[in-house]
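Asks: What shape does this take:
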Amino acid sequence: MTPIEGATIGSVVVVGTGLIGTSIALALRQRGVRVFLADRDAAAVRLARELGAGEEWPSDRTVDLAIIAVPPRYVAQQLLDLQKNDAARVYTDVASVKVLPLGQAVQLGCDLSTYVAGHPLAGRERSGPAAARADLFLGRPWALCPSAENTAEALETVQELVTLCGGNAVRIGAEEHDRAVAVISHAPHVTAAAVAARLSEASDTALGLSGQGVRDVTRIAAGDPSLWTGILAGNAVPVAEVLEAVVADLSAVAGSLRAFAGEGTAVGGVTELLERGVRGTGRIPGKHGGPARTYTVVQVVIGDRPGELARLVQAAGETGVNIEDIRLEHAPGLPLGAAELYVQPEAAAALADGLRERGWHLPV
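Replies: Okay, the predicted model is just below:
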């Protein structure tokens, strides 16, 4: 990436060098922005610096933008402390809830004219600076929740931050934001954790039978519990409402299944939920935020050896077919697995034929 012509952000301080904060720092460094780092955890700052995310912040240095990357309940106090020291001309945060920090900022008497609440909707199940990536925000939505007090300069500066990081700014009210993330992020994390919790009690035999399906459903449950407890507490009511609706659906399905097992009655309630699930999945935006697309999967047997996946990707590239997504499924107890290549339906046959010609084995 190159600097944006006419950019006004020359220097920033990132307060909080976890996954999101360090990823922002890395993205800004690629754009030629001078980045300072601050965190209560000196080891986290040191690691972020070693990763090339920036330099340690001298607290008397004033910057163009302060980015507060701390848990939701600490955002407002951190904002107040920074503003008291005139740390920056504009301030923003990246917490995943917005009503709580905005409300606390008002109570503490923070200057809302220079503070624009934000939330990049990007992340990973891993946490900490070691998991950071400069490309984490490319093409991802970045919610901005402006208040009536915001100056035009503050809004423009935070919008520029999003552009520098490669994100897509979406303006949304704080309450609407929190209800939205309850549906698309917070409640799904809890339900994934509930499914994963059953695995902690499962037998070794059952776990030995597990495949990609259970990995897909439970992947996000590996997130840091202490971090997620803070997020969920900050958005408690909207998340509780979504979970109550999920519980009602599951209870109805459980009742239908018990009735079916006992009397052989119809399980229409089960089918109805499964059909709603298909419709809901179909509404998730597709690649680059566009309409959802249905891809064809081409399965390829792949050895569990260094360089094998790179060799497969190169071979696929030689066929001239664009790979939309890749997933790997390992065969238990065997030094091989299956690579699932997701492509446009009209390109599947050409990819399959091209890979076979290059010596790859595709299951029939």
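Asks: drop to CA atoms for contacts and neighbour counts, all remaining ones
Replies: OK.
Asks: ok, which stretches of this protein are strands?
Replies: Applying DSSP state E to the chain gives strands spanning 11-15, 34-38, 55-56, 63-68, 88-93, 115-120, 141-145, 168-171, 296-303, 325-330, 336-343.
Asks: Tabulate those strands in JSON lines, adding columns for distance to Gly262.
Replies: Rendered in JSON lines, the data for those read as follows (distance: least, C-alpha to C-alpha, whole Å):
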{"stretch": "strand 11-15", "distance to Gly262": "59"}
{"stretch": "strand 34-38", "distance to Gly262": "61"}
{"stretch": "strand 55-56", "distance to Gly262": "66"}
{"stretch": "strand 63-68", "distance to Gly262": "56"}
{"stretch": "strand 88-93", "distance to Gly262": "54"}
{"stretch": "strand 115-120", "distance to Gly262": "49"}
{"stretch": "strand 141-145", "distance to Gly262": "48"}
{"stretch": "strand 168-171", "distance to Gly262": "51"}
{"stretch": "strand 296-303", "distance to Gly262": "39"}
{"stretch": "strand 325-330", "distance to Gly262": "37"}
{"stretch": "strand 336-343", "distance to Gly262": "40"}
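Asks: I'd like the structure of this one too, to check against the first:
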Amino acid sequence: MKTALVIGTGLIGTSAALTLAGRGVAVHLVDHDPDRARTAAALGAGSDEPPPGRVDLAIVAVPPAHTAAVLAEAMRTGVARGYIDVASVKSGPRRELEDLDIDLSAYIGTHPMAGKETSGPLAATADLFEGRPWVLTPVSDTDTEVLNLALELVALCGAVPVVMDAAAHDRAVALVSHTPQLISSMVAARLEGADETFVRLCGQGIHDVTRIAASDPRMWIEILSANPGPVADVLADVAADLEETVESLRALQSADEAKRRGGAAGIANVLSRGNAGRSRVPGKHGAAPAAYETVAVLISDEPGELARIFADAGHAGVNIEDVRIDHATGQQAGLVQLMVGPAAADALSATLRERGWSIRR
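Replies: Purely as a prediction, here's the structure:
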């Protein structure tokens, strides 16, 4: 691939453009808002000037509601040898294109399983897709050259190609992406009118659960409007679990010992099933989940403290697998939780203590 056209310079489009431009591909940027394209170009994602001729690959990175129309226009004008979209729903855009009676041999639907709760070109990064699954949904009439271009894009972005049927993809993202977004928003909504004293007690758990609730509602309305049935099916199962859990909690309030035992069993059941489900979530680089040990370090809220703690961890020769920061309420301090392999935890703790850090294990 030598040339590419990115149509839509939001988070995904600009991130792909940054990666391709960094790999020596001549990238051209188009957006319905010229300022966004200029911003992406200023970030090094390519040129906001039109391509001088036909490009190798056109990447359509617009909301699902507009994907088919933008693809159809690009394909009618013949701007590229191959066309892909990166919309988070796959069945709808293809059906719309079929209804427009467009030759789809030069098109393949794709979806990189990467994103952030923030959007726009300024949120983009060249490493957004590294190690992440990138779904491809070819069909029998997909041209081999186009499939190869899509695979080349995935490889250049450092992602992992996953070939799926479009309908199966939509059911999958309903489970692992769309429903979690709604549930996160529902939990966060409980905080809107909560007493300020209660909110000040928020810890890492509520931060983890509600992080994606900061996402743009307008974007998610468009995504959910394109995949409502599969999401509703998953939420119906969640609703059944919620109803049973509420009944179990009410039973725990009963004066009847048998009802309390039944309530405890119901809660244990949902928690155990949660453990089992969580154990299936892939770990680092898509590998099997790994068990890490946490070394918590008390840290002051001063410039350079995080850099210093990572430098000191480096002296221990320990690889930090993950990091969480839990700020202390009402104080200019917090806990940095360093996740490491169990065999490395003691060495890291010892080194950090020697260098003056206060450790919580």
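Asks: Of all the strands of the first structure, which one is nearest Asn235 of the first structure?
Replies: strand 115-120 (13.7 Å; C-alpha to C-alpha).
Asks: separation between the aligned partner of Gly223 of the first structure in the second structure and Leu151 of the second structure?
Replies: Counting by TM-score structural alignment, Gly223 of the first structure lines up with Ser215 in the second structure. Separation of Ser215 of the second structure from Leu151 of the second structure (C-alpha to C-alpha, to the nearest Å) stands at 29 Å.
Asks: What of Ile108 of the second structure?
Replies: 11 Å.
Asks: Give me the nearest residue to the match of Gly223 of the first structure, chain neighbours excluded.
Replies: Of all residues beyond its chain neighbours, the one nearest Ser215 of the second structure is Glu117 (4.5 Å), with distances taken as C-alpha to C-alpha, 6 or more residues apart in numbering.
Asks: what's the counterpart of that neighbour in the first structure?
Replies: That one, Glu117 of the second structure, aligns with Glu125 by TM-score structural alignment.
Asks: Please report how far its match lies from Ala192 of the first structure.
Replies: Glu125 of the first structure is 12 Å from Ala192 of the first structure, by C-alpha to C-alpha.
Asks: for Ile172 of the first structure, same thing?
Replies: Taking C-alpha to C-alpha, one finds Ile172 of the first structure at 27 Å from Ala192 of the first structure.
Asks: Now do the helices in the stretch 201-350 of the first structure.
Replies: Assigned by DSSP state H, counting those that start in this stretch, the helices in the stretch 201-350 of the first structure fall at 204-208, 212-218, 225-234, 236-263, 268-282, 308-318, 348-357.
Asks: meant to ask about the stretch 1-150 of the first structure
Replies: Counting by DSSP H, counting those that start in this stretch, the helices of the stretch 1-150 of the first structure are 19-30, 42-50, 72-84, 99-108.
Asks: Let me know which of those is tucked in deepest.
Replies: Per residue and on average, the most neighbours among the helices of the stretch 1-150 of the first structure fall to helix 19-30, with a mean of 26 (mean count of other C-alpha atoms under 10 Å).
Asks: Tell me roughly how far it lies from the second structure on average.
Replies: Overlaying the second structure shows helix 19-30 of the first structure at a mean distance of 0.5 Å from the equivalent residues (mean C-alpha distance after the TM-score superposition for the first structure).
Asks: The match of Glu117 of the second structure against Thr218, yeah?
Replies: No: using C-alpha atoms under 8 Å, Glu125 of the first structure is not in contact with Thr218, being 10.3 Å away.
Asks: higher neighbour count, those two?
Replies: Thr218 (19 against 12; other C-alpha atoms under 10 Å).
Asks: give the contact list for the more buried one.
Replies: Ala192, Ala193, Val195, Ala196 (C-alpha atoms under 8 Å, 6 or more residues apart in numbering).
Asks: ok, the residue sitting furthest away from the middle of the first structure to Leu355 of the first structure distance?
Replies: Largest separation from the mean C-alpha position in the first structure: Glu263, at 44.3 Å (C-alpha atoms, centre = their mean). As judged by C-alpha to C-alpha, Glu263 of the first structure and Leu355 of the first structure stand 51 Å apart.
Asks: Please apply the same query to Gly307 of the first structure.
Replies: The value you get for Gly307 of the first structure to Leu355 of the first structure, if C-alpha to C-alpha is used, is 17 Å.
Asks: again with Tyr74 of the first structure
Replies: 53 Å.
Asks: Ile68 of the first structure -> the second structure?
Replies: So, by TM-score structural alignment, Ile68 of the first structure is matched to Val60.
Asks: next one: Gly317 of the first structure
Replies: Gly317 of the first structure maps onto Gly314 in the second structure, by TM-score structural alignment.
Asks: Report the separation between that match and Thr351 of the second structure.
Replies: Gly314 of the second structure is 10 Å from Thr351 of the second structure, by C-alpha to C-alpha.
Asks: more neighbours, those two?
Replies: The neighbour count for Gly314 of the second structure versus Thr351, taken as other C-alpha under 10 Å, is higher for Thr351 (17 against 14).
Asks: My guess is the more buried one contacts Ala316. True?
Replies: Yes: counting by C-alpha under 8 Å, Ala316 is a contact partner of Thr351 of the second structure at 6.0 Å.
Asks: before we move on, the earlier item: how about the contacts made by the match of Ile68 of the first structure?
Replies: Counted by C-alpha under 8 Å, 6+ apart, Val60 of the second structure has contacts Val6, Ile7, Gly8, Gly13, Thr67, Val70, Leu71, Tyr83, Ile84, Asp85, Val86.
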